[in-house]
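A.B. asks: Take a look and give me a structure for this.
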Amino acid sequence: MARSTNRSAKDGDSRVDPRELSLEEVLKSYEQPINEEQAWAMCYQCCSWLRVPRPATVTGGVYRVKDPSSILLLRDGTVSPKQESDDTDGPPLPPITERQLVQSLGVAIYQALDWGLDDSEERELSPQLERLIERMAGGNHSLQADSGGGNGTTDEGYSGQEEEEEEGEKGAIRPVCTFSQVMTLCTSRLANPALAPEHYQAVCRALFVETLELQTFLIKIRNAKEMLKKINGEDPQEDQAEIDALKHTDWTRLWVQLMKELRQGVKLKKVQEHEFDTLPTEFSLTPFEMLMQDIRTRKFQLRKVMEDGDIPTRVKRNAHEFILDFIRSRPPLKPASERNLAPPPQEQQSLHERVLAEIKQERKLKPVDSPGSKRYLHLAGKTESAIGKQLGLQKSTVGAIIRKWKTYKTTDNLPRSGAPRKISPSGVKMITRTVSKNPRTTRGDLVKDLQRAGTKVTKPTISNSLRCQGLKSCSARRVPLLKKAHIHACLKFANKHLNDSEDNWVKVLWSDETKMELFGINSTRRVWRRRNAAYDPKNTIPTVKHGGGNIMLWGCFSAKGTGQLHRIKGTMDGAMYRQILGENLFPSARALKMGRGWVLQYDNDPKHTIKATKEWLKKKHIKVLEWPSQSPDLNPIEHLWRELKVQVAKRHSRNLNDLDKICKEEWDKIPPEMCANLVTTTRNYKKCLNSVIANKGFSTKY
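C.D. replies: Next up is the predicted model:
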């Protein structure tokens, strides 16, 4: 059976192996389509899983098969479709029939068989498998509509009437409508139909294990190329350079060839009446176990002429040897010094051994009181006054200690229960439930609720009780007012762009406006002072009405750095906004080397979305990123505005013109690394989108 592929960090791969892989991940790992045996196994195992009734889920999700990414391959060889959850407020997902599942499964398997091929290429399949796919997909016409180019158009020079005439000559194709029919067709092709469940499960399990082994091997090739120096050849330097030139596709192709040789090698043995059947032993072994079985059973491999002319024969032979070295190294053996043997079972001791053990035990003697202890003096017959004078204690203290000894036979401190709780457990549950439903409930309201219930407590007692329940009084965050449409728009944007690559975000030019006050950030500041020195001028922060004046700024940035910063004079309307874009947008894009195909981002302010502005952007051939309303937490430029305001507040501007000058100086000082970190580095923007999805479209900390 296939053993676990978990490895330690010493083996050079600290990844945690997944419990499931999608068929699309398998195809991307091999960069080539699956073979026919794997296609038969996928059909059989998926139908076997779908045939068993499944209980309804809490989320109301349904199982659908859209493409190879919807088919999941588990470690034990089980194949199941991916479940689509219905977590939106819209109408529930329509139920899917068994016939539709069979048809979509056939289309997905057909896509996996043609994966990576050009539209002009067509793979030649065996008649049995091609007939099965056609019957599952409902005939040639349905198959081409589902898995074709996706544009819904027919091929040039191909007539529908001619197709109907050909189908009339060949006979109507009877579609397969149930899972049982698919399993029956998959079983009938085997020499021994009784071994179909075990065989197809072993094929899927081998595909899962070999995919993980291949991913580990490719990571090892990429991260540890110095191991290639161990390959022996006629010209080591030349071999090294040629093997380093092998690409990902070449390594995967060589891997598949070697697995095929290990699994279907030539065995020199007597001629048998029946054909050699590979069911199901060959697929139940890992690559390392197959190699060991070849050595034990003396399986020989005949050398054959290399068919692929793009890779030299000598390089391919060396690459095969390197892959075999990797397979041999997969079961890491621990040093003998690190192996922990199980303790031997304890044998029942004889009577002689038990007697010797009792003799060897240490005798525990009772402690003897020192002559100066209180208990010794009391037992000696001295009075409490005499004991107190001798030990320097009061008579009452000595009497209390003696009474404690007479009662508890000890003078140590006894455990005490402490003061009883003022709020009963039911009262704690009541106030916890109240603040959970309404977090804005004050401590005074909770004191009144408990007082009406017959319990009189103070506000600190309320705080202590709630703190024990994990609840802490904090300042509420101020966020934009969100309507239901805003929440759905934010959630839709996050789901749509969650899997976008970093290259897409590098092409985005983020823009926004902000207000800069002359007297900086009006946040709470803490100072170190003595008592009664609160109003010392050094310990106060002077304030003026309305911030002492302010200016409005427009700015933009990308992952490569900050663009131009423009001061808005007067009230901005649509015409002024277009003028600002004309003067600052293209110079910023050229300075940041955005290249072709960059995208502009702005919020849904009416000045930005009026018809004249949209026509101006269309005339200038500027692409615009669709943006949800009331979503400042999705715009990373807000972090740059915060950084700008903090730095400007440190410089104490004298007037508005000085404030404008300082803002532009600090804006230019923002390093490009900070801009890249907000968009691409460590996938910070993806974390922002994930937090929006986790919070169901509401505001987040970003």
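A.B. asks: C-alpha only now, for contacts and for neighbours.
C.D. replies: Will do.
A.B. asks: so residue 81 sits in a strand?
C.D. replies: Yes. Under DSSP: H, G, I helix; E, B strand; the rest coil, residue 81 sits within a strand.
A.B. asks: ok, the residue lying closest to it once chain neighbours are set aside - how many residues close by?
C.D. replies: What sits nearest to residue 81 in space, not counting adjacent residues and going by CA to CA, 6 or more residues apart in numbering, is residue 71, at 4.6 Å. Applying other CA atoms under 10 Å, we find 24 residues neighbouring residue 71.
A.B. asks: How about residue 313?
C.D. replies: 14.
A.B. asks: quick one: it from residue 254, how far?
C.D. replies: According to CA to CA, to the nearest Å, residue 313 and residue 254 sit 12 Å apart.
A.B. asks: can you pull the buried residues of the strand or helix carrying residue 262?
C.D. replies: If you go by DSSP states H and E, residue 262 is part of helix 248-263. By 16 or more other CA atoms under 10 Å, the buried positions in helix 248-263 come out as 250-252, 254-255, 258-259, 262-263.
A.B. asks: Next: stretch 501-519.
C.D. replies: By neighbour count, and taking 16+ other CA under 10 Å as the criterion, the buried residues in stretch 501-519 are 505-513, 516-519.
A.B. asks: before we go on, could you also do this sequence so I can check it against the first one:
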Amino acid sequence: MTQKITREHQRAQCIALRKVDSSYRAIATDVGISKTSVQRALEIFEEIGGFRDRSRSGRPKKLNERNVRMLKPLAKDDDNRSSARELMVKLNESLDKPICRRTIINYLQKCGYEYKIKIEKPFLNKENRKARLQWCLEHSNWTVDEWKKVLFSDESTFYVIKRKSETKIWRTKDEQWKEGCMAVAATGGGGRVGFWSVITWQGTGCFRVYSENTNSDVYCDILDNYLVPTLQLYGLEDNFMFQHDSARYHTSKQTDGKLQELNVKVLKWPAKSPDLNPIEHLWSIIDNKLKSRRMCSVKDLTDGLSAEWLSITQELCEKLVFSMPQRIQKCIAVNGKCIDY
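C.D. replies: Down below sits the predicted model:
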């Protein structure tokens, strides 16, 4: 700002000295600028009657409003979200002067688009969506006090080395849960362990880390040695409901017999509904924390999982369980489709 004011002041001095018939050379010496700058100051004053730089028209835009209107639907095609290079090829078919990939990126960013990895979601067919909607309607009147009586359980798999198939797309912030902006879940890579546990509004439950494939024998052992101690820990032996999904070993005759033996009342749960289960949110939290740990073996992974699970607060568990009414209302609003949880 100071430099600009000084330049305009110098130009004003040039005009004043020229009015008293000073030569270009003398003005340049007195003001302390070049002779060419003196000439330019006089030309600007003669043209616009002032001391500021001439207004500039700027570089012409590479895409006009019509071109931008053509670009937006190409970027929003949920059946085929394209990369910037693919969008460039498609748009150039309609342009007289071809544009580059960088130009596409600049205009997408101006339109509010971000280059993001697709959020993973389970595949929901028509029957899945119908069942989810029906379940939510049946539980839409449940209060927080009723959800406080539920133990939410889940299993997840964690990897020493995690290799994900990451698909990046262009989308706006509010489009992350749209159909074309999500990817079907896939995992793989490195040594791995399974992790089972439960949460209540009072906090986390006992957990088991295991390397074997889960079957009815393994699951019944979990119920005996990890679910029951959790019930005793929180005083829930009598008035509670146990939630688990419809995995085959959860619904086997052996597991049903074990649950009856333990006098455990099961909360019916719709298939492919991790977004309705509040404990699911903890897996991404733990996974992100594990990324900061140096892990070279399954033992390192097991130690990390144990430490991170024990660090989860009661306040977070309470917040997650208390979110159940909102989850249900959101699922009803989208007719059983995936929700943003």
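A.B. asks: rewinding a little: which ones are touching the residue nearest to residue 81 of structure 1?
C.D. replies: The contact partners of residue 71 of structure 1, by CA atoms under 8 Å, 6 or more residues apart in numbering, come to 22-23, 65, 79-82.
A.B. asks: now, which of the buried residues of helix 248-263 of structure 1 sits nearest residue 459 of structure 1?
C.D. replies: residue 252 (69.0 Å; CA to CA).
A.B. asks: Now do the counterpart of residue 51 of structure 2 in structure 1 against residue 399 of structure 1, distance only.
C.D. replies: Residue 51 of structure 2 maps onto residue 411 of structure 1 when the alignment is built from TM-score structural alignment. Distance of residue 411 of structure 1 to residue 399 of structure 1, given as CA to CA: 12 Å.
A.B. asks: for residue 374 of structure 1, same thing?
C.D. replies: Distance from residue 374 of structure 1 to residue 399 of structure 1, by CA to CA: 10 Å.
A.B. asks: Next: residue 467 of structure 1.
C.D. replies: For residue 467 of structure 1 relative to residue 399 of structure 1 (CA to CA), the value is 42 Å.
A.B. asks: Compare the two (neighbour count), which wins?
C.D. replies: residue 399 (16 against 12).
A.B. asks: just checking, what residue in structure 2 corresponds to that one?
C.D. replies: In structure 2, residue 399 of structure 1 lands on residue 39 (TM-score structural alignment).
A.B. asks: mind checking the SS state of its match?
C.D. replies: The three-state label given to residue 39 of structure 2 by three-state DSSP is helix.
A.B. asks: helices or strands up against the helix ranked longest in structure 2?
C.D. replies: When structure 2 is scanned for its longest helix (criterion: DSSP state H), the result is helix 2-19. Packing partners of helix 2-19 of structure 2 (3 or more CA pairs under 8 Å, 6 or more residues apart in numbering; DSSP states H and E): helix 24-31, helix 35-48.
A.B. asks: Put together TSV for those helices, with distance to residue 77 of structure 2 on each row.
C.D. replies: Below are these laid out as TSV (distance: least, CA to CA, whole Å):
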stretch	distance to residue 77 of structure 2
helix 24-31	62
helix 35-48	50
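A.B. asks: which stretch among the ones you listed comes nearest residue 204 of structure 2?
C.D. replies: Closest to residue 204 of structure 2 of those, according to CA to CA: helix 35-48, at 74.6 Å.
A.B. asks: Go ahead and name everything in contact with the following helix or strand past that closest one.
C.D. replies: Where DSSP H and E defines the elements, the next helix or strand beyond helix 35-48 of structure 2 is helix 65-75. Applying CA under 8 Å, 6+ apart, the contact partners of helix 65-75 of structure 2 are 81-82, 87, 91, 107, 170-171.
A.B. asks: Reformat the buried residues of helix 248-263 of structure 1 as TSV; add distance to residue 673 of structure 1.
C.D. replies: Below are the buried residues of helix 248-263 of structure 1 laid out as TSV (distance: CA to CA, whole Å):
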residue	distance to residue 673 of structure 1
250	37
251	36
252	37
254	41
255	40
258	46
259	46
262	50
263	51
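A.B. asks: quick revisit: tell me which of the helices and strands packed on helix 2-19 of structure 2 sits nearest to residue 334 of structure 2.
C.D. replies: The closest of the helices and strands packed on helix 2-19 of structure 2 to residue 334 of structure 2 is helix 35-48. By CA to CA, the value is 61.3 Å.
A.B. asks: If you count neighbours, what's buried in the helix or strand containing residue 130 of structure 1?
C.D. replies: Element membership of residue 130 of structure 1, judged by DSSP H and E, is helix 127-137. The neighbour-count check on helix 127-137 of structure 1 (16+ other CA under 10 Å) flags 129, 132-137 as buried.
A.B. asks: So which of the contacts of residue 71 of structure 1 wins on neighbours?
C.D. replies: Neighbour max across the contacts of residue 71 of structure 1 (other CA under 10 Å) = residue 79, 28 neighbours.
A.B. asks: Distance check, it against residue 24 of structure 1.
C.D. replies: The spacing between residue 79 of structure 1 and residue 24 of structure 1, counted by CA to CA, is 13 Å.
A.B. asks: Which helix in structure 1 has the most residues?
C.D. replies: Per DSSP H, structure 1 has its longest helix at helix 196-223.
A.B. asks: Show where it falls in structure 2, residue numbers please.
C.D. replies: Against structure 2, helix 196-223 of structure 1 falls on no residues (TM-score structural alignment).
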